[in-house]
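*Asks:* Sequence and predicted structure below; questions after.
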Amino acid sequence: MSAEFDHEQVAIRTGLRSDLPVIVAVHSTKLGQAVGGCRLWRYADWRDGLADALRLSAGMTAKCAVAGLANGGGKTVVAVPESTVLDVALRRKVLEDVADAVASLNGAYATGPDVGTTPQDMAAIGERTAHVFCKPEERGGSGDSSPATALGTLAALRAVRQRLHGTSALTGARLSVVGLGSVGLRLARLLAAEGAELLVSDIDPAKRERTGELGATWVAPDEGLTADVDILVPAALGGTLTKQIVPELRCAAIVGPANNQLATPDVADLLHRRGIFWVPDYVASAGGVINALTMELHHGTAHEARKRVEAIEHTVADLLHAADHQQVTPAQAASQLAQRRLDTAT
């Protein structure tokens, strides 16, 4: 399924209050309302933000389709120039501009938190449009999506562990978690509780103080990527898996919550040729959106949402089986599954 220029609509506007580029990409509504996070990030050029919005919204379509959700994919990106100081006043203006952009699409798209935004930001956006999710629980939302994203990634790791070693237990498994942000740290804590042997890394050296509570070994991010481990767990920003890094990898599998892990799509084939299982990021990281949509847009219970998140283990197991049966990569198997569900909806 192509991720380039097959979007239903892309809105690019200069925020009336913030004077910053606000980009909303709606990739597909074939399965239902498009959903995707609001990314507030610094870019050297606003067109880099547009590229992110296009790629990430297409990924959300695939994520929802593979997860069996009745939603399509979208994304908001606010491209903040590197020289701009994003103070409290400007941030508020940005959120109001985002709310107006989302509202202008008349329900085709709903937004939630992403890099650079929080549930509290969603509450601010929710003051101007109902098409928002992951507001704080006290404001009627499902709150921070990080715990569910981490739990879903743990489920995906169980499926791969089962495939590699015949057991879903992660006790004694050697894993390298690259990135200790809100999801990466939560996932590392879950893995430590499971008895996994952890290497951890982050571009922020201050995160090193977390190693004590995790019983982990701290390494530099570059070392974390190429460490001799059972499973590499990318949990930072995307693009880390490049053609150049593939020959240096010493893991049996790659499963992580970071979005857009592949620098280019053909890296999936290179990994496959090296015998490295790569679970597509949009499959492994689906827990957050599954939880939020189940509870907020589809009015399910917290128990139902958790069960759907934990079912990612079965989704990944089925994809690995299908990839073997069809003699394709797991990425191709996931793409084919997503496309079948989209085709069925048309």
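*Replies:* Yes, it's here.

*Asks:* all contacts plus neighbour counts: C-alpha atoms, from now on.
*Replies:* Noted.

*Asks:* Run a quick neighbour tally on residue 264.
*Replies:* The criterion is other CA atoms under 10 Å. On that basis, residue 264 has 12 neighbouring residues.

*Asks:* can you give me the strands for this structure?
*Replies:* 9-14, 21-26, 34-43, 72-81, 109-113, 174-178, 197-201, 217-218, 228-234, 250-254, 277-278 (DSSP state E).

*Asks:* quick one: which of those is nearest residue 131?
*Replies:* If you check each of the strands of the chain against residue 131 by CA to CA, strand 109-113 wins as the nearest, at 4.4 Å.

*Asks:* between the closest one and strand 34-43, how many degrees?
*Replies:* Here strand 109-113 runs at 50 degrees with respect to strand 34-43, directions being taken by axes from the mean of the first three to the mean of the last three CA atoms, to 10 degrees.

*Asks:* tell me which residues in stretch 70-87 are buried?
*Replies:* Using 16 or more other CA atoms under 10 Å as the burial criterion, the residues of stretch 70-87 that qualify are 70-81, 86.

*Asks:* Straight-line length of that stretch, end to end?
*Replies:* Chord length of stretch 70-87, first to last residue, is 37 Å (CA to CA, to the nearest Å).

*Asks:* what do you get for stretch 121-132?
*Replies:* Counting by CA to CA, the length from the leading to the trailing residue of stretch 121-132 is 10 Å.

*Asks:* Flag every buried residue along that stretch.
*Replies:* Using 16+ other CA under 10 Å as the burial criterion, the residues of stretch 121-132 that qualify are 121-126, 128-129, 131-132.

*Asks:* Give me the distance between the closest residue to residue 208 other than its chain neighbours and residue 103.
*Replies:* Closest residue in space to residue 208, ignoring its immediate chain neighbours: residue 218 at 6.4 Å, by CA to CA, 6 or more residues apart in numbering. Plainly put, residue 218 is 45 Å away from residue 103 if you go by CA to CA.

*Asks:* Compare neighbour counts for the two and give me the winner.
*Replies:* Residue environment comparison for residue 218 versus residue 103 gives the larger neighbour count to residue 218, 22 against 19, counting by other CA under 10 Å.

*Asks:* can you pull the contacts of the more buried one?
*Replies:* Residues near residue 218 by CA atoms under 8 Å, 6 or more residues apart in numbering: 199-201, 208, 211.

*Asks:* ok, those residues vs residue 15, which is closest?
*Replies:* residue 201 (36.7 Å).

*Asks:* Structure two is appended below for comparative analysis:
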Amino acid sequence: MTLTAEPVNSVATQEVSSEIFDRSDYLREYPHEQITFFQDPASGLKAIVAIHSTTLGPALGGTRFYPYADESSAVTDVLRLSRGMTYKAAVAGVDLGGGKAVIVGDPASLKSEELLSAYAKFVQTLGGRYITAGDVGTNSNDLDVMGRHTEFVVGRNTEAGGSGDSAPMTALGVFVSMRAAAQSHWGSASLAGKTVGVEGTGKVGYELIKLLVAEGATVLATDVYSPALDRVKADFPQVTVVGSVIDAELDVYAPCAMGATLSDVTARSITAEVVCGAANNQLTVPAVEQVLRDRGITWTPDYVANGGGLIQVAGELKGSSAAEVTAAVEKIFDTVAEIFTKAESDSILAGAAADAVAEARIAEAARRAANRGSAS
């Protein structure tokens, strides 16, 4: 097996091809500490690891295995996701930085033990600056394979020494965030009787539906992957399966699949009064949030709502008990409430309020590190 890695350091921004550093405002406006491209021709592996920040600790983020239309799309996605992880960790109060990885290809046809092993060996070469976990297209079984070749992996099955699938905790975080949004918007945290449209019924969407049904919500669900919908139909016969939820009559829209479903067009047409889901990067551009706000729609910043999985794997690194992790995830309710209160008091959007909370923690950590450096 031939292993090749091509690290790109942001210090060299002006000295490399414009196809890399000038191709995306995520590199110009949100510089990353390190971007590394991995390739293993024998297994078909093409992977990108983006480390956005290690100010708060080693960069942690899942590995997304996805059939991107082209490699440029993969780069854009990993840059957006890794920056989001920095803010997610800061808001969640965990001592971790932000990173993310993508493997380019269709996991249904390309995933193999050989490929996962090669990828894990690449992760190991980063020396702990990046710690991987699961994401779209990867699961705990895949992480078990990776764990045989790198120590820098979390979210493995409990039998392999990990904390297991993070989907239930991610869903719990979205659920309590939705309750906090309901409290802010309607004056009651109860979702009983509310119509919630869950877009994406994979690992997290399925667990969210379970919580919503138990709460007494009316649930509409959709997914492009029919086996995922079949599972929902079998386990939750009271759920209505529809072709699309974003344009259905809803109280709450819960995007739990891929991001960028809220554009200027959809933000002006949705009927939901609350938007809260697990998907990353739900807004096509930040300006969409203002469109939602102008229509009186309450949007919960995605990286706050979907932080439960990160809190779980951070707890795994610390040796926290399951009860301690659950309690920490449930506190996301208070974080969301704090963000809405700050947005109201400062007359800013919820996204800006969440960013301010995250940036304040990152700045404080950077200040302490600088003081330690000057003292030594």
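*Replies:* Cool, got the structure. Please read these numbers as outputs of a predicted model, since none were measured by experiment.

*Asks:* Mind checking the TM-score on these two?
*Replies:* Here the TM-score of the superposed chains, computed with TM-score structural alignment, normalised by the length of the first structure as the reference length, equals 0.93; 338 aligned residues with a CA RMSD of 1.7 Å.

*Asks:* Count the neighbours of residue 94 of the first structure for me.
*Replies:* Using other CA under 10 Å, residue 94 of the first structure has 25 neighbouring residues.

*Asks:* nearest residue to it other than its sequence neighbours?
*Replies:* When the adjacent residues along the chain are set aside, residue 94 of the first structure lies closest to residue 18, with 5.4 Å between them (CA to CA, 6+ apart).

*Asks:* Show me what that neighbour aligns to in the second structure.
*Replies:* In the second structure, the residue paired with residue 18 of the first structure is residue 43, using TM-score structural alignment.

*Asks:* Equivalent analysis for residue 289 of the first structure, please.
*Replies:* Residue 289 of the first structure maps onto residue 310 in the second structure when the alignment is built from TM-score structural alignment.

*Asks:* can you pull the contacts of its match?
*Replies:* Residues in contact with residue 310 of the second structure (CA under 8 Å, 6+ apart) are 61, 89, 166, 170.

*Asks:* re earlier: quick one: what's aligned to the residue nearest to residue 208 of the first structure in the second structure?
*Replies:* Residue mapping for residue 218 of the first structure onto the second structure gives residue 241, with TM-score structural alignment as the criterion.

*Asks:* circling back to that earlier point, mind putting the strands of the first structure in CSV, distance to residue 53 of the first structure included?
*Replies:* Output for the strands of the first structure, formatted as CSV (distance: least, CA to CA, whole Å):
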stretch, distance to residue 53 of the first structure
strand 9-14, 9
strand 21-26, 6
strand 34-43, 9
strand 72-81, 6
strand 109-113, 12
strand 174-178, 24
strand 197-201, 27
strand 217-218, 33
strand 228-234, 20
strand 250-254, 24
strand 277-278, 23
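
*Asks:* Excluding sequence neighbours, find me the nearest residue to residue 208 of the second structure.
*Replies:* Of all residues apart from its sequence neighbours, residue 171 sits closest to residue 208 of the second structure (CA to CA, 6+ apart), at 4.9 Å.

*Asks:* Please give me every residue in contact with that neighbour.
*Replies:* By CA under 8 Å, 6+ apart, the contact list for residue 171 of the second structure reads 204-205, 207-208, 278, 306, 308.

*Asks:* was I right about residue 146 of the second structure contacting residue 115?
*Replies:* No. Residue 146 of the second structure is beyond contact range of residue 115, at 9.6 Å (criterion: CA atoms under 8 Å).

*Asks:* Give the residues shared as contacts by these two.
*Replies:* With CA under 8 Å, 6+ apart, residue 146 of the second structure and residue 115 have no common neighbours.

*Asks:* Using the alignment, find which of the contacts of residue 218 of the first structure stay in contact in the second structure.
*Replies:* Conservation of these in the second structure, assessed by both residues aligned by TM-score structural alignment, their matches' CA atoms under 8 Å: retained contacts are 199-201, 211.

*Asks:* quick one: which of these is nearest to residue 325 of the first structure?
*Replies:* Nearest to residue 325 of the first structure out of these is residue 199 (CA to CA; 33.5 Å).

*Asks:* ok, how many other residues are close to the closest one?
*Replies:* When counting by other CA under 10 Å, one arrives at 25 neighbours for residue 199 of the first structure.

*Asks:* swap in residue 351 of the second structure?
*Replies:* Residues near residue 351 of the second structure, counting by other CA under 10 Å, number 20.

*Asks:* what about it, distance to residue 299 of the second structure?
*Replies:* Counting by CA to CA, the gap between residue 351 of the second structure and residue 299 of the second structure amounts to 8 Å.

*Asks:* what's the overlap in contacts for these two?
*Replies:* Shared between the contact lists of residue 351 of the second structure and residue 299 (criterion: CA under 8 Å, 6+ apart) are residues residue 289.

*Asks:* List the residues that contact the nearest residue to residue 192 of the first structure once chain neighbours are set aside.
*Replies:* In space, not counting the residues next to it along the chain, residue 192 of the first structure is nearest to residue 214; the distance is 5.8 Å by CA to CA, 6+ apart. By CA under 8 Å, 6+ apart, the contact set of residue 214 of the first structure is 188-189, 192, 198.

*Asks:* Could you work out the most separated pair of those?
*Replies:* In terms of CA to CA, these reach their longest pairwise distance at 189 and 198, which sit 9.9 Å apart.

*Asks:* between those two, who's got more neighbours?
*Replies:* Counting neighbours by other CA under 10 Å for residue 189 of the first structure and for residue 198 shows that residue 198 has the greater number, 23 against 20.

*Asks:* The more buried one maps to what in the second structure?
*Replies:* For residue 198 of the first structure, the aligned position in the second structure is occupied by residue 219, per TM-score structural alignment.

*Asks:* I figured its match was touching residue 192, is that so?
*Replies:* No. With contact defined as CA under 8 Å, residue 219 of the second structure and residue 192 do not form a contacting pair (10.5 Å).

*Asks:* shared neighbours, these two?
*Replies:* When contacts are counted by CA under 8 Å, 6+ apart, the set common to residue 219 of the second structure and residue 192 is empty.

*Asks:* And residue 169 of the second structure, how close does it get to residue 323 of the second structure?
*Replies:* With the distance defined as CA to CA, residue 169 of the second structure ends up 11 Å from residue 323 of the second structure.

*Asks:* of those two, who's got more company?
*Replies:* Neighbour totals were compared for residue 169 of the second structure and residue 323, and residue 169 leads with 26 against 9 (other CA under 10 Å).

*Asks:* Now that one: closest residue in space that isn't a chain neighbour?
*Replies:* Ranked by CA to CA, 6+ apart and with sequence neighbours excluded, the top spatial neighbour of residue 169 of the second structure is residue 308, at 4.9 Å.
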